[in-house]
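[1] Let's see this in three dimensions:
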Amino acid sequence: MSKIYVLDTNVLLQDPHSIFSFEDNEVVIPAVVLEEVDSKKRYMDEIGRNARHVSKLIDRLRETGRLHERIPLENGGVLRIELNHRSFHQLQEIFVEKTNDNRILAVAKNLSLEEQTKENGRAVILVSKDTLVRVKADALGLQAEDFLSDRVVEVDHIYTGELTLYLNTDLLNRFYEKGELSLSELANHPFYPNQFIVMKDALGTSSSAIGIVDHIGKKVKKLVFNHDHIWGIRPRNAQQSMAFELLLRDDIPLVTLIGKAGTGKTLLALAAGLLQTEDLGKFKKLLVARPIVPVGKDLGYLPGEKQEKLRPWMQPIFDNLEYLFNTKKPGELDAILAGMGSIEVEALTYIRGRSIPEQYIIIDEAQNLTKHEVKTILTRVGDRSKIVLMGDPEQIDHPYLDEYNNGLTYVLEKFKDQKIAGHIKLVKGERSGLAQLAADIL
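    Okay, here's the model as predicted:
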């Protein structure tokens, strides 16, 4: 039996094509949702873009029939704009105020009561990414679901970039001697290009080795680089060594790093970028950018020229640069950067329309990017450039994103089987004992 899905505004603003995600069921969009979408279409951000996209999409569907009737969709379902269920009779004793959320709930509740009077009444399900709307729906006896079709992974199985295998001593010794092993000898397990393999002795001895899968996914080979000393930074754990391997390889132009606060993502990427830009001359410029998303209440407009306005947002980058350059005095870092001229710290606001060739590009806090934004960034990358996307999917400040549908997770999952990409999850905090404890228990 088909179902009726009532969509909340945030579903459409998160994914304009969500109306096609419900197979052969009926999709109902309350009129108040159209009003909310209309109020957002003037925004100059991702929400505004999606609002405009939804408006145009529904307008095209209007050409096939009347919106308040059932319009057939290409996936076998139907779409209807609901105009006649704004009565608050069923909700007025529970939710007094006629907010937009409550009006959407009223539509779903009235439709549900209608279906209950029919002999073969259909189930009515409210779909919302707003947790409290789903809680309210449950209190009213309505079925409510989160919209999950925009998630790259359905469960907590985000690709980590490494795999631990327990091997017999002969295989380990052969890896030490030859520097490679055939993957068919290791395990009947799917491997990805540039995936790290941690090989341990099955007998429990301390013997172990780290290898990386080759581009064609046939062999595991020794790491190319000896990461002893890179701009004063030495890897403190296995995952940091793996990160340096990806950051320094010329044949891996796309690198994604995820990890909690204090695991060293930004510091490692900057050190590798400075080495290849300043010392080795592989790139003309080191470009560091991050999205402008405030944590907590926004400060509002900031005084000064563009660089002065950007300084508070980019301060985490400058903190790491001060550590790498070992600066002691106020203003010393600015003088160094001005003298070098090859390091550019920028906001992602200005990246659209650019072409960025022969540059080492670092995008910090990429978990706050949407799928569309991260696509925009990657399509800016020019010839002989390398781009590093990094962040913590558990620390998201964007209202419509979560751990499973943000741009960073999207890229690492979509590119994990591509030979030009590499990924590693940093797990151990190295900032301080306090920072690691806070990341674990808070």
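[2] okay, CA-based contacts and neighbour counts for the rest of this
    Noted.
[3] How about the residue in the chain that sits furthest from its center?
    E119 (45.3 Å; C-alpha atoms, centre = their mean).
[4] Please report the distance of that one from L111.
    15 Å (C-alpha to C-alpha, to the nearest Å).
[5] ditto for R70
    15 Å.
[6] Look at these two and report which has more neighbours.
    Here R70 and L111 are compared on neighbour count by other C-alpha atoms under 10 Å; more neighbours surround L111, at 21 against 16.
[7] That one contacts V124, doesn't it?
    Yes. Between L111 and V124 there is a contact at 7.0 Å, judged by C-alpha atoms under 8 Å.
[8] the strands in the stretch 201-350 of the chain, which residues?
    For the stretch 201-350 of the chain, the strands defined by DSSP state E, counting those that start in this stretch occupy 208-213, 219-222, 254-259, 285-290, 343-347.
[9] Does anything pack onto the shortest one? Which helices or strands?
    Applying 3 or more C-alpha pairs under 8 Å, 6 or more residues apart in numbering; DSSP states H and E, one finds that strand 219-222 makes contact with strand 180-182, strand 208-213.
[10] Make a markdown table from the ones you listed and add mean neighbour count to it.
    Supplementary listing: the helices and strands packed on strand 219-222 in a markdown table, determined by neighbours: other C-alpha atoms under 10 Å:
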| stretch | mean neighbour count |
| --- | --- |
| strand 180-182 | 18 |
| strand 208-213 | 21 |
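[11] As a markdown table, the ones you listed with distance to I361 would be great.
    Listed next are the helices and strands packed on strand 219-222 as a markdown table, based on distance: least, C-alpha to C-alpha, whole Å:
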| stretch | distance to I361 |
| --- | --- |
| strand 180-182 | 31 |
| strand 208-213 | 23 |
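[12] Could you point out which of these sits nearest T160?
    With distances scored as C-alpha to C-alpha, the stretch of the helices and strands packed on strand 219-222 nearest to T160 is strand 208-213 (13.5 Å).
[13] got the contact list for the closest one?
    With contacts defined as C-alpha atoms under 8 Å, 6 or more residues apart in numbering, strand 208-213 is touched by 172, 180, 191-201, 219-223.
[14] let's see this one next to it:
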Amino acid sequence: MSKIYVLDTNVLLQDPYSIFSFEENEVVIPAVVLEEVDSKKRYMDEIGRNARQVSRLIDSFRGTGKLHEKVPLENGGSLRIELNHRSFQQLQDIFIEKTNDNRILAVAKNLSLEEETKENGRTVILVSKDVLVRVKADAIGLISEDFLSDRVVENDHLYTGFIEVYISQDTLNRFYERGELPVSDVSSSIVYPNQFLIMKDELGSSASALGFVDKSRKKIKKLIFDHDHIWGIKPRNVQQTIAMELLLRKDLPLITLTGKAGTGKTLIALASGLLQTEDYGHYKKLLVARPIVPVGKDIGFLPGEKEEKLRPWMQPIFDNLEYLFNTKKPGELEAILAGMGSIEVEALTYIRGRSIPDQYIIIDEAQNLTKHEVKTILTRVGEGSKIVLMGDPEQIDHPYLDAYNNGLTYVVERFKDQTISGHIKLIKGERSGLAQLAADLL
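    Prediction:
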């Protein structure tokens, strides 16, 4: 039996094409949702873009029928704009204030009560990404669900970029002697190009080896680079060693790094970028950018020129650069960067429309990017450039994103079987014992 899905505003603002995700069922959009979408369409960001897309999409259906009655969708379902059922009769004793959320709840509840009076009444389900709306729906006996169709991976199955395998001592010895092994000798699991295997002795000795799957997926090979010293930085664990290997490989133009705060993502990426830009000359410029998304309440407009406005947002980048250049005095880093001229620290706000060839590009805090934004960034990358996307999918400040639908996770999952990309999830925090404990406990 078909169902009725009532959509909250945040579902449409997250994915304008979400109305096609409900198969052969009826999708109902309350009139108050249209009002909320209309209030967002002037925003000059991703939310505003989605609001305008939703408006155009719904307008395109007007030619197929009356929206307040029901119009067919190409997937076999139907769409209706609900103009009635605004009555607060059922909810006025529970939720006194007539907020937009409560008006949406009232629409869904009244539709549900109406269907219950019918002989073959359909199930009414409220779909919202707002946790409290779903809690309220449960409190009034209404079925509610999160919108999960925008997720690129199921819970706890994010690609890590490495696997641990246990093999015989003889196999380990053959790997050291030959520098490679057939994948079939080591693992029966599905492997991806440029995935790393941490090979350990099955009898429990300390013998181990680290290798990566070649682009044919048939062989496991030894690491290419020596990671003893990169701009004064040495890897402290196996995942950091893998990260450096990926960051130094010129044949991999796309690298993604994920991990908790303090795992060394930014420091390792900057050190690798400086080595290849300043020392090797592989790239003309090192471009570092991050999205302007505040943690907590925004501090409002900032005085000064563009560089002065960007400084508070980019301070984490400058902190790492100060460490790498070993600066001690105020203004010393600025003088070094001005003298070099090959390092650019920029906000992602200014990247649209650019073409960026022959550059080493680092995008920090990429978990705060949407799928559309990350596509915009990757399509800016020019010939001869390398781009590094990094962040912590568990620390998201964007109101409509989570660990499973953000732009960074999207890229990791969509590119994991491509030969031109590599990924690693850093596990162990190396900032300090306190930072690691806070990341684990808080």
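[15] Superposed, what's their TM-score?
    Scored against TM-score structural alignment, normalised by the length of structure 1, the superposed chains reach a TM-score of 1.00; 442 aligned residues with a C-alpha RMSD of 0.5 Å.
[16] on that earlier part again, give me whichever of the strands of the stretch 201-350 of structure 1 is most buried.
    Mean neighbour count, computed with mean count of other C-alpha atoms under 10 Å, is highest for strand 254-259 among those, reaching a mean of 25.
[17] still on that earlier bit, could you check the helices and strands packed on strand 219-222 of structure 1 and tell me which one is nearest D228 of structure 1?
    Using C-alpha to C-alpha, those put strand 208-213 closest to D228 of structure 1, at 15.7 Å.
[18] Work out the gap between that closest one and the centre of the chain.
    In this view, strand 208-213 of structure 1 has its centroid 27 Å away from the chain centroid, taken as C-alpha atoms, centre = their mean, to the nearest Å.
[19] again with stretch 81-98 of structure 1
    Mean C-alpha position of stretch 81-98 of structure 1 versus that of the full chain (C-alpha atoms, centre = their mean) differs by 37 Å.
[20] Can you measure across it, start residue to end residue?
    20 Å.
[21] Repeat that for stretch 249-266 of structure 1.
    Distances were taken as C-alpha to C-alpha; on that basis the terminal residues of stretch 249-266 of structure 1 are 17 Å apart.
[22] roughly how far is that stretch from the heart of the chain?
    When distances are taken as C-alpha atoms, centre = their mean, stretch 249-266 of structure 1 is centred 14 Å away from the chain's centroid.
[23] got it, and stretch 281-295 of structure 1?
    Relative to the mean C-alpha coordinate of its chain, stretch 281-295 of structure 1 is positioned 17 Å out (C-alpha atoms, centre = their mean).
[24] Would you indicate which residues of the top helix by length along structure 1 are buried?
    In structure 1, assigned by DSSP state H, the helix with the most residues is helix 306-325. Of the residues in helix 306-325 of structure 1, those scored as buried under the neighbour-count criterion (16 or more other C-alpha atoms under 10 Å) are L310, R311, W313, M314, I317, F318, N320, L321, E322, L324.
[25] returning to that earlier point: any chance of the strands of the stretch 201-350 of structure 1 in CSV, with distance to V78 of structure 1 too?
    Shown next, in CSV, are these (distance: least, C-alpha to C-alpha, whole Å):
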stretch, distance to V78 of structure 1
strand 208-213, 47
strand 219-222, 50
strand 254-259, 40
strand 285-290, 41
strand 343-347, 42
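[26] Ok, which of the ones you listed comes nearest V135 of structure 1?
    Across the strands of the stretch 201-350 of structure 1, V135 of structure 1 has its closest neighbour in strand 254-259 (31.4 Å, C-alpha to C-alpha).
[27] ranges for the helices of structure 2?
    9-14, 31-40, 46-60, 100-116, 131-139, 169-178, 238-248, 265-274, 306-325, 332-340, 371-378, 407-415, 433-441.
[28] quick one: the longest one to structure 1 mean distance?
    This points to helix 306-325 of structure 2. Once the two models are superposed, helix 306-325 of structure 2 sits on average 0.2 Å from its counterpart in structure 1 (mean C-alpha distance after the TM-score superposition for structure 1).
[29] what is the orientation angle of that helix with strand 343-347?
    130 degrees (axes from the mean of the first three to the mean of the last three C-alpha atoms, to 10 degrees).
[30] Check the fourth one too.
    For helix 100-116 of structure 2 and strand 343-347, the angle between their directions (the same axes, to 10 degrees) works out to 60 degrees.
[31] Kindly report the same for the second one.
    Calculated by the same axes, to 10 degrees, helix 31-40 of structure 2 forms an angle of 140 degrees with strand 343-347.
[32] outside of helix 31-40 of structure 2, which residues touch it?
    With C-alpha under 8 Å, 6+ apart as the contact definition, helix 31-40 of structure 2 has outside contacts at 8-9, 13, 47-48, 51, 54-55, 81-83, 100, 103-104.
[33] Also the last one?
    Residues outside helix 433-441 of structure 2 that contact it (C-alpha under 8 Å, 6+ apart): K260, A261, G262, K428, G429, E430.
[34] Now do the same contact list for the third one.
    Each residue near G262 of structure 2 by C-alpha under 8 Å, 6+ apart is listed here: G429, E430, R431, S432, A435, Q436.
[35] ok, G264 of structure 1 - contacts?
    Under the criterion of C-alpha under 8 Å, 6+ apart, the contact list for G264 of structure 1 reads Q240, L426, G429, E430, R431.
[36] again with M44 of structure 1
    Contacts of M44 of structure 1 by C-alpha under 8 Å, 6+ apart: none found.
[37] and it, how far is that from E93 of structure 1?
    Here the distance between M44 of structure 1 and E93 of structure 1 works out to 39 Å (C-alpha to C-alpha).
[38] can you check A243 of structure 1 too?
    Separation of A243 of structure 1 from E93 of structure 1 (C-alpha to C-alpha): 58 Å.
[39] Show me which of the two is the more surrounded one.
    Set side by side, A243 of structure 1 and E93 show unequal neighbour counts under other C-alpha under 10 Å, the larger going to A243 at 25 against 9.
[40] Name the nearest residue to the more buried one, sequence neighbours excluded.
    Distances taken as C-alpha to C-alpha, 6 or more residues apart in numbering put I424 closest to A243 of structure 1, at 6.3 Å, once the chain neighbours are dropped.
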